[in-house]
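S.K.: have a look at this prediction, sequence included:
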Amino acid sequence: MNEGAHPPDWREQSLNRLYRQLSGDRWYDAEAGPVVRPYAMTRGRTRSATDALFDLVSLVQTLNRTARPEVMLSPEHRLLLQHCRQPLAVADLSASTNLPLGVIRVLLGDLYGEGLIHVTRPVPPAQLPGEDILREVLNGLRAL
């Protein structure tokens, strides 16, 4: 071996040492708390079968039911159930739990599939009464 030459695995050892120094062997930092990737919370799913049900303004509320014994609820599922004791919009739920909207939708889909939550969707604009009908109602109320 030449003077100054490195053993064959020196690059791998150097990279491993650099990684340990940079990461500090920590999986979290003090301010952020434990780091859990969103795909770990949803078990790799990006959509649920009921994804279209959870519009940003859809109201979600916990039903007074308990999960079947064979259903294992994650801490995130339990957190959502706790927040939804009173009706709460999906967007507000995402903001109050500090979880991404996509994760919220997948987890809510799980809870909906288990019959643990009720979802109230907003009325589509096409089904709302027209301006002329509202004007007639207003005129009728004024006439009273």
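M.R.: Yep, that arrived. Numbers count the residues shown, from 1 in each chain.

S.K.: from here on, just use CA atoms for contacts and neighbour counts.
M.R.: Fine.

S.K.: now the helices: where do they sit in this protein?
M.R.: 10-23, 38-41, 75-83, 90-97, 101-113, 131-143 (DSSP state H).

S.K.: could I get those in JSON lines, plus columns for mean neighbour count and distance to S48?
M.R.: Converted to JSON lines, those look like this (neighbours: other CA atoms under 10 Å; distance: least, CA to CA, whole Å):
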{"stretch": "helix 10-23", "mean neighbour count": "11", "distance to S48": "34"}
{"stretch": "helix 38-41", "mean neighbour count": "14", "distance to S48": "13"}
{"stretch": "helix 75-83", "mean neighbour count": "15", "distance to S48": "14"}
{"stretch": "helix 90-97", "mean neighbour count": "17", "distance to S48": "14"}
{"stretch": "helix 101-113", "mean neighbour count": "21", "distance to S48": "5"}
{"stretch": "helix 131-143", "mean neighbour count": "10", "distance to S48": "37"}
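
S.K.: as CSV, those with distance to V60 would be great.
M.R.: Formatted as CSV, those follow (distance: least, CA to CA, whole Å):
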stretch, distance to V60
helix 10-23, 39
helix 38-41, 20
helix 75-83, 9
helix 90-97, 7
helix 101-113, 9
helix 131-143, 29
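
S.K.: contact partners for the residue most central in space within the chain?
M.R.: Geometric centre of the chain, nearest residue: I104, 1.9 Å, by CA atoms, centre = their mean. Residues in contact with I104, defined by CA atoms under 8 Å, 6 or more residues apart in numbering, are V90, L93, S94.

S.K.: the structure to be compared is supplied as follows:
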Amino acid sequence: MSREHEWVDEEAGPVVRPYAVARGRTRSSSAALDLLATVAGTGLPVPAQAELSAQHRRILGQVARGRGTPVAEVASDLNLPVGVIRVLLGDLLDYGLIQVRQPPSRADTPTENLLREVINGLRAL
């Protein structure tokens, strides 16, 4: 029997538990991979020593297409739990195949008062 996916039917998908996809790991190697962080491919070639699974390659295919994809969106698009995606993204980060950008901090976002002043100024025009 092939070690490829064993299918129950088209809708059920592969019979592989999430912990098996992450090779039994539950934590990412990087704390930077929170739900709002965005990830993008670096475009570097896959190192010879890298052991990438089909899910790793699916992630690379998805994040290589855009300027940055939130971690939560990667999980949703690939239909895998966020915890598994964070572990797999940590692997890719360790190999230098992705880069992580943190969302702007609350201190960097405009305050409600500033936004109201801008709106009032625009209305006054």
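M.R.: Great, that's in hand. Keep in mind it's a predicted model, so treat the numbers as computed, not measured.

S.K.: returning to what we had before: closest one to T62 of the first structure among the helices of the first structure?
M.R.: Closest to T62 of the first structure of the helices of the first structure, according to CA to CA: helix 75-83, at 5.8 Å.

S.K.: quick one: that closest one to helix 90-97, angle?
M.R.: 110 degrees (axes from the mean of the first three to the mean of the last three CA atoms, to 10 degrees).

S.K.: average distance between helix 75-83 of the first structure and the second structure?
M.R.: Comparison of helix 75-83 of the first structure with the second structure after fitting gives an average deviation of 0.4 Å (mean CA distance after the TM-score superposition for the first structure).

S.K.: which residues of the second structure does that helix align to?
M.R.: Using TM-score structural alignment, helix 75-83 of the first structure lines up with residues 54-62 of the second structure.

S.K.: from the chain's centroid, how far away is the matching stretch?
M.R.: Here the centre of stretch 54-62 of the second structure is set off from its chain's centre by 10 Å, with CA atoms, centre = their mean, to the nearest Å.

S.K.: how about CSV for the contacts of I104 of the first structure, with distance to D29 of the first structure added?
M.R.: Listed next are these as CSV, based on distance: CA to CA, whole Å:
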residue, distance to D29 of the first structure
V90, 28
L93, 25
S94, 22
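
S.K.: which one of these is nearest Q82 of the first structure?
M.R.: Of all the contacts of I104 of the first structure, Q82 of the first structure sits closest to L93, with 10.6 Å by CA to CA.

S.K.: aligned to the closest one, what sits in the second structure?
M.R.: Using TM-score structural alignment, the partner of L93 of the first structure in the second structure is V74.

S.K.: coming back round to it: any idea how far the residue nearest to the centre of the first structure is from Q82 of the first structure?
M.R.: I104 of the first structure is 14 Å from Q82 of the first structure, where distance means CA to CA, to the nearest Å.

S.K.: ok, now G44 of the first structure?
M.R.: Note on G44 of the first structure: its distance to Q82 of the first structure, by CA to CA, is 24 Å.

S.K.: same thing with V60 of the first structure?
M.R.: Per CA to CA, V60 of the first structure is found 11 Å from Q82 of the first structure.

S.K.: equivalent analysis for G113 of the first structure, please.
M.R.: Distance from G113 of the first structure to Q82 of the first structure, by CA to CA: 17 Å.

S.K.: contacts for stretch 28-41 of the second structure, please.
M.R.: Applying CA under 8 Å, 6+ apart, the contact partners of stretch 28-41 of the second structure are 60, 63-64, 66-72, 82-83, 86-91, 94, 97-103.

S.K.: ditto for stretch 82-93 of the first structure
M.R.: 54-63, 80, 101, 104-105.

S.K.: what do you get for stretch 91-110 of the second structure?
M.R.: Residues outside stretch 91-110 of the second structure that contact it (CA under 8 Å, 6+ apart) are 28-29, 32-33, 36-47, 50, 56, 60, 89.
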